[in-house]
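Undergrad: let me see the structure of the following:
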Amino acid sequence: MNIAIAGGTGFVGTALVDELIKAHHTVFILTRHPEKYHNQSRVHYIGWLYEGARPENALNNLDVVINLAGESLNSGRWTAKRKQKITESRLTATKEMNRILAACTHKPSVVINASAIGVYGVSDQLTFSETTESIGEDFLAQTVKLWEHEALRSKIYSNRVVLARFGLILDQQGGALPTMVLPYKLMAGGTIGRGTQWLSWIHIQDVIRGILFCIDQPKISGPVNFTSPEPTQMKPFGQMISSITHRPHWLPIPSFALKLALGEMSMLVLEGQRVQPTKLLHHHFSFSYPTLKQALTDLLT
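TA: The predicted structure follows:
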């Protein structure tokens, strides 16, 4: 298949491209700086989001479109300027993707747009599935709602649209896990905040397998939660890191200290939501790492 990926050089995108190449697909990576990369037999770098760029000229025979583009939530303290950049980067990329799709004569079978479980809002008590109404009024929830609203406009140009609502993605090198493990390596690991906040996590390999699964399953559309079937709370999450790394879990990090250091961005670790991957399970997706012990053992040993 011919597959276009925006954000193909990022954390998830890099892992996804590797798997697509192994499966002998042809990949077109949309990037602001195509001159930094060398085209290969199955990977082509296409310029976009700069003046004069016309990526649609190279993208008229697409079977699948995947949009992973957006400013990292961990890119800095959430000042007003940073929040604007986080929101606008997602909306700008998604609007441009829709413009490209409108300019193409061939209709892709599916558009997969990245999203986040932050859309649901935060709660220690509720469990969220794809059919749950959002209770979120915070910055992240509102940003995701705007992002998804724009992404759903691509229904006009494709047979179906999947909103991939990512949870906390666990990987050896990218994402949040290396930062979370570091205190344990320094013998200073402990519970972050009150410890009861939920972490709805997923192993990077299950993210990639889940995306490929959604491509191949024509009945899957709309929101899809990319989380493991066994979310956990912050305290047992830390205790599992401690157990697997054989390092102590003893030095708590109080909420006020994180709020002082990170400001509003501290909600990424101090708040959470318990999310179930109901749609993936309904369609019989099999997780390679359904439990936290399996995932962390694979990543940390």
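Undergrad: when you work out contacts or count neighbours from here on, use the C-alpha atoms and nothing else.
TA: Noted.
Undergrad: now do the SS call for the nearest residue to L280 once chain neighbours are set aside.
TA: Counting by CA to CA, 6 or more residues apart in numbering, V224 is the residue found nearest to L280 once chain neighbours are left out, at 7.0 Å. The assignment at V224 comes out as strand when based on DSSP: H, G, I helix; E, B strand; the rest coil.
Undergrad: sequence B follows; please return its structure for comparison with A:
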Amino acid sequence: MKILITGGSGLIGSNLIPILRPCNIAVYTRNVAMAEQILGHKIHFLSTLSHLSNLDDFDVVINLAGEPIAAQKWTDEQKHKIEQSRWSITKEIVALINAGENPPNLLISGSAIGFYGRQQDQIIDENFLPTHDEFSHHLCERWEFLANQAQSDKTRVCILRTGVVITKRGGAIQKMLLPFKLGLGGPIGDGTQYMSWIHLEDMLQGIAHLIANKSCEGIYNFTAPNPVTNQEFSRELASALSRPCLFRVPKFVLRMMMGEMADLVLYGQRVVPKRLEESGYKFIYPKISQALDCFRKKIK
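TA: Model prediction:
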């Protein structure tokens, strides 16, 4: 099987490649030298797609490319960068898929639970409406719309609405660790907002599950089946690090630091992976205490 991955040097892509071996892997990247440092030299790298007339040589395309959403404050310029880094490559990939006579069997394209926008404590599956009108929703709505243009009787499309990925290998949780390690961690705001998360291993195995199961198509929430409030998450993380959970981050402090981007953590969604579980996937880490066990110091 031949697989093309965009965003292959990112957290999910770089850890997905070993899972997909011995498939023939190609990675599209704007920075081949950096990607080679991360992924090694035994991968075929593409620095451009403009020389291709179609993607008929590939069986599966996995589209994970995009500017990190929480890297900088959301100025108008940064929002545009976040949008175009996702929309442009998705549009280009879909055009190449549709140009072929024997296109890839599957397009897996990224999205996020930000599609739903801020919600209260109602349980959200893939059919949930209404969404909340804000930047994260508009970003994901357009991203998903573009990816779905590849759907045909020859190509199935799976959309991944991903939550916070938990792993020691990097990602958003690394930004949360320092105050907790210093014993200064705690809930954000009142802590009642829900946090929908997924362990990296379930993220990777879930993608492999979609590839292997040809009946899978459409929207999939890539979140664990047990979302938790921010207060519960904070308590479990502090426990895993053997630290207290005494302090609370006021909303106004977070807004001063992050601006509009603070909404990502001040307001949450209680998202469940209904369709992924119905398709037969069994979670390795269904509970937050299990997922955070990787941060515990092992006593020999």
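Undergrad: burial of the aligned residue in the second structure for the residue nearest to L280 of the first structure, as a residue count?
TA: Alignment note: V224 of the first structure maps to Y220 in the second structure; criterion TM-score structural alignment. The tally of other residues near Y220 of the second structure (other CA atoms under 10 Å) stands at 25.
Undergrad: quick check, Y220 of the second structure in contact with S279.
TA: No: using CA atoms under 8 Å, Y220 of the second structure makes no contact with S279, being 10.0 Å away.
Undergrad: let me know the secondary structure of L139 of the second structure.
TA: Of the three states, L139 of the second structure takes helix according to three-state DSSP.
Undergrad: and the match of V224 of the first structure, what is it in contact with?
TA: Residues near Y220 of the second structure by CA atoms under 8 Å, 6 or more residues apart in numbering: 126, 158-161, 273-276.
Undergrad: go with 7 Å
TA: Each residue near Y220 of the second structure by CA atoms under 7 Å, 6 or more residues apart in numbering is listed here: 126, 159-161, 273, 275-276.
Undergrad: any idea how far it lies from H199 of the second structure?
TA: 15 Å (CA to CA, to the nearest Å).
Undergrad: kindly report the same for P286 of the second structure.
TA: P286 of the second structure is 9 Å from H199 of the second structure, by CA to CA.
Undergrad: show me which of the two is the more surrounded one.
TA: Shown here are P286 of the second structure and H199; by other CA under 10 Å, H199 has more neighbours (25 against 18).
Undergrad: identify the residue of the second structure aligned to K185 of the first structure.
TA: Matched by TM-score structural alignment, K185 of the first structure corresponds to K181 in the second structure.
Undergrad: actually V65 of the first structure, sorry about that
TA: In the second structure, V65 of the first structure lands on V61 (TM-score structural alignment).
Undergrad: at which residues are the strands of the second structure located?
TA: 2-6, 24-28, 44-46, 60-63, 106-112, 123-124, 156-162, 164-166, 194-195, 197-199, 218-222, 228-229, 270-271 (DSSP state E).
Undergrad: select, out of those, the one closest to C140 of the second structure.
TA: Ranking the strands of the second structure by proximity to C140 of the second structure (CA to CA) places strand 106-112 first, at 5.7 Å.
Undergrad: the closest one aligns to what range in the first structure?
TA: Taking TM-score structural alignment, strand 106-112 of the second structure hits residues 110-116 over in the first structure.
Undergrad: now the matching stretch on the second structure. Mean distance?
TA: Compared with the second structure after fitting, stretch 110-116 of the first structure deviates on average by 0.5 Å (mean CA distance after the TM-score superposition for the first structure).
Undergrad: buried residues in that stretch?
TA: Buried residues in stretch 110-116 of the first structure, counted by 16 or more other CA atoms under 10 Å: 110-116.
Undergrad: likewise stretch 54-67 of the second structure?
TA: Going by 16+ other CA under 10 Å, stretch 54-67 of the second structure has these buried residues: 54-56, 58-66.
Undergrad: now for those, which pair is the farthest apart?
TA: Largest separation among the buried residues of stretch 54-67 of the second structure by CA to CA: D56 and G66, giving 23.7 Å.
Undergrad: residue in the first structure paired with A238 of the second structure?
TA: Taking TM-score structural alignment, A238 of the second structure has S242 as its aligned residue in the first structure.
Undergrad: what's the separation between its match and V269 of the first structure?
TA: 18 Å.
Undergrad: next one: G238 of the first structure
TA: 12 Å.
Undergrad: include distance to L39 of the second structure when you put the buried residues of stretch 54-67 of the second structure into a markdown table, please.
TA: Formatted as a markdown table, the buried residues of stretch 54-67 of the second structure follow (distance: CA to CA, whole Å):
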| residue | distance to L39 of the second structure |
| --- | --- |
| N54 | 25 |
| L55 | 22 |
| D56 | 24 |
| F58 | 20 |
| D59 | 21 |
| V60 | 19 |
| V61 | 18 |
| I62 | 16 |
| N63 | 17 |
| L64 | 15 |
| A65 | 15 |
| G66 | 18 |
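Undergrad: circling back to that earlier point, how far does the match of strand 106-112 of the second structure sit from the chain's center?
TA: Mean-position distance between stretch 110-116 of the first structure and its chain equals 9 Å (CA atoms, centre = their mean, to the nearest Å).
Undergrad: got a list of what the match of K185 of the first structure touches?
TA: Going by CA under 7 Å, 6+ apart, K181 of the second structure touches 241, 243.
Undergrad: still on that earlier bit, which two from the buried residues of stretch 110-116 of the first structure end up farthest apart in space?
TA: Farthest apart among those by CA to CA are V110 and A116. That separation is 18.8 Å.
Undergrad: understood, closing this out.
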